[in-house]
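sequence-free structure coming up:
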């Protein structure tokens, strides 16, 4: 094995999570050898992949940004290009870019207990290469970058216009003066509709069922005040905690008092739309807020586009596509030059990498998570997964700091392997607390969580912060030399 390059840590993915992991690895133990393997030719992950009009964060940037590099741009809800610039600048500033190996798609990882190391197989433009590492940290997000969800829309092959998926937006697409139908009502659709209207399209959002939508200011005035009166890093931390607590408050209210939250969201939408009828017809879901993700629209841009007549919403189901558009089950026909299928993403945990432990395949769907980031009976491996009810980075950064604590503990005690061990008879539960289509479709691939700590995937930053930064790294963990 000695002829293969060996690193202490291999990080997979150079998006938000991978860049954050790189910073934590380089600052906690500078002597450790590590590299980031990135399948694509550029960093940024989601923010480099998605180029559709209006693409933006649906979390505030004080919590989506890194705690070690506070977001300073005036926009609290920021567009994709700004976020990508921020990620590039951060990676350059902390010398992370030079540790990224682009065009390295990890396809398999094999753990050997005899050697206490992972052998990582990489595809470089059709050529297979291998390297080894003592610890493998998967920061590849949980979307399938190659394949979005395809809902098999009836008759779509008969449509004579252009069909576009937001994940693969054509750079040269001009929608000005054209009829555009956006199919979907999730975060991508509610972002696209006002952006396409701004570009001169006659745009209709066609939804099977409504989604809960709330408006947030694009600029955070409280943060602006904090920045005037406090030094930079302190202002960033204060704004971060203000938003963490605010987001948690909305989530807890939604879970404990759903009727109150339904009323607040419906009233907010009615104020923005100037119509209770529109809210009743198109913006009142049958499910409770946060049974599925709550969609955020900055400065109510979607509501404003609908109110002004620049965009329309139709709630109906598709009977079939026809050459000039879509026929609905109600009999109505929607004319379209362009159809955008904002019908959702596919979850792909662990980057779709084939994991084997001592020759035995370990499918993610058969695993149980430990602290929401490692797997029972899988040594020296962590997966970075963010929150569903708050900014991804909040949890991603805690996970990276926990990995560094664990690595330091192993080094101090001369341990070569750390393996979470689940107690017998533990009851398994679904990993994510959402009834969203993309979560349901991935049931078979998602690992489960347990029925008590440290086997829970909690959606609570303050509790996770306590446990990940100060909890006992030896709890339910088997170490070996």
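Yes, it's here. None of these values were measured; they are calculated from a predicted model.

could you use CA atoms for every contact and neighbour count after this?
OK.

and the closest residue to residue 212 other than its chain neighbours, how many neighbours?
Ranked by C-alpha to C-alpha, 6 or more residues apart in numbering and with sequence neighbours excluded, the top spatial neighbour of residue 212 is residue 294, at 5.7 Å. Counted by other C-alpha atoms under 10 Å, the residues lying close to residue 294 total 19.

got it, and residue 151?
9.

thought it was touching residue 345?
No - under the criterion of C-alpha atoms under 8 Å, residue 151 is not in contact with residue 345, lying 10.5 Å apart.

adding another structure so you can compare the two:
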């Protein structure tokens, strides 16, 4: 029985995978492709996480796709709206029917002689395996481990008589109405859960070991609403997107250049909203702004919940659990019926699949990325990886467009395969996410790809530069090695032909 062949296989039907598929369908319409999705529905992260209040932590004008405007005026959209947006996009651009659900990619192996990828797939229900082949393989699996979150063990936790829940695996039938709840954590999940649950809980406490920077953003884009009365929707979207990209980049740049000034600014914005009702020690981090991601809250809902006494916040360390809650090192005891461990994520690259070349397994974490998209010495392979210091989709969009440019260039020049090759001594010990100091990134140092010393092997995380590099610079570049089928490098031939 012949093995099915596709020009392109995309791994994952989340925000990045559907974006890649839509770009491919528009810019490479003659290419056959399939999207392999391990879950039984579209959405990726936005299908996985279902805890109360789940929402984006970036504004939707920039978190949404550049080719399909977000016309809702909600700035931070809820998880269901984002999932529906992804699904509607897939259907609108006729890529939904190309998704193979409930199918995991177990292994991908590059055959040098055939210059094709062979992927081993497994049906999640039957565990039966099958193979498919493709010329170009594009994993869009993000970096979350869907099978497990980061869950530290706590002393004596088995003695607790209530429920312990990780937000990544939220029970659909959880009843927290009238219950005492402790949320352990200080990141985006914790600051979302606390105000979302506060009204229904008898008591809810956010317990953090150390504070994070939290800032308020408008829940509703009033300016875009008024512009909508005098401008076409597309103009309003484009203006909002450009405005928000500029503001985000400016905030990041100023934070990195003037950290002390921005630290004072962020603390001042919190103080204005909580007044004297909340001790500012709970919002005064030990690190500088943007060493870790900032936590955005719509219309200051967390600050409102705390200042109105609907919720509490405690900064302390855990001594041990007991039957009725948590005993802290300070001696304080937090009573709880439910403990939520919003303690972070476990990172995983390639969705857990293994990677090989000619039957030899390859260590993905020892490779560098070229322009943050292609992978060192791995042919016909692109890894769509978004920003960590800006909305994820900004990078995913331009990376997908670059892949389409590359595929079209190869077709025009009758090329079969391409891989980037680095000079000796280029690789460093830093990972592609080393700019951020978040705990989940530090824990994944041995998992993530490496950084190079210089561009294009160094990940810049600078949208304005990345956009030019990926969309404007010529495809032909000295680190790229192009091959025709069963032939050696033709880089010199291409240069002589001035292609």
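Good, I have the coordinates. Nothing here was measured: the structure is a model prediction, and the numbers come from that model.

please state their TM-score.
Overlay of the two chains. TM-score (TM-score structural alignment, normalised by the length of structure 1): 0.98; 479 aligned residues with a C-alpha RMSD of 1.2 Å.

ok, the residue nearest to residue 212 of structure 1 to residue 200 of structure 1 distance?
Distance of residue 294 of structure 1 to residue 200 of structure 1, given as C-alpha to C-alpha, to the nearest Å: 28 Å.

how about residue 421 of structure 1?
57 Å.

over to residue 329 of structure 1?
Note on residue 329 of structure 1: its distance to residue 200 of structure 1, by C-alpha to C-alpha, is 28 Å.

who's more crowded, the two?
Neighbour count, other C-alpha under 10 Å: between residue 329 of structure 1 and residue 200, residue 200 has more, with 16 against 12.

contacting residues around that one?
Shown in contact with residue 200 of structure 1 (C-alpha atoms under 8 Å, 6 or more residues apart in numbering): 175, 176, 177, 178.

are any of these buried, and if so which?
residue 175 (16 or more other C-alpha atoms under 10 Å).

ok, the contacts of residue 200 of structure 1 in structure 2, which still hold?
Here is what carries over to structure 2 from these, by both residues aligned by TM-score structural alignment, their matches' C-alpha atoms under 8 Å: 175, 176, 177, 178.

helix or strand for the nearest residue to the second one once chain neighbours are set aside, which one?
Pointing back at residue 176 of structure 1 there. Setting aside the residues directly before and after it, residue 176 of structure 1 is nearest to residue 200 in space (C-alpha to C-alpha, 6+ apart), at 4.3 Å. For residue 200 of structure 1, there is no host helix or strand (DSSP states H and E).

residue 200 of structure 1 matches what in structure 2?
Applying TM-score structural alignment, one finds that residue 200 of structure 1 aligns to residue 201 in structure 2.

how close does that match sit to residue 179 of structure 2?
Relative to residue 179 of structure 2, residue 201 of structure 2 is positioned 5 Å away (C-alpha to C-alpha).

and stretch 236-251 of structure 1, what's buried?
236, 237, 238, 239, 240, 243, 244, 247, 248, 251.

same check on stretch 175-193 of structure 1?
Buried-residue list, stretch 175-193 of structure 1, by 16+ other C-alpha under 10 Å: 175, 179-193.

residue 184 of structure 1 contacts residue 205, doesn't it?
Yes - Residue 184 of structure 1 is in contact with residue 205 according to C-alpha under 8 Å; the separation is 6.9 Å.

just the helices in the stretch 1-150 of structure 2 please.
Assigned by DSSP state H, counting those that start in this stretch, the stretch 1-150 of structure 2 shows helices spanning 15-27, 45-48, 60-63, 79-92.

between the ones you listed, which gets nearest to residue 111 of structure 2?
helix 15-27 (23.6 Å; C-alpha to C-alpha).

how far out from the middle of the chain is that closest one?
Helix 15-27 of structure 2 sits 16 Å away from the centroid of its parent chain (C-alpha atoms, centre = their mean, to the nearest Å).

now it on structure 1. Mean distance?
Here the mean offset of helix 15-27 of structure 2 against structure 1 after fitting is 0.6 Å, by mean C-alpha distance after the TM-score superposition for structure 1.

residue range for that helix in structure 1?
Using TM-score structural alignment, helix 15-27 of structure 2 pairs with 16-28 in structure 1.

how about that stretch: buried residues?
16, 17, 18, 19, 20, 21, 22, 23, 24, 25, 26.

count of neighbours near residue 349 of structure 2?
Using other C-alpha under 10 Å: residue 349 of structure 2 sits among 21 other residues.

what do you get for the one 4 residues further on?
Residue 353 of structure 2 is flanked by 16 other residues according to other C-alpha under 10 Å.

perfect, I'm done here.
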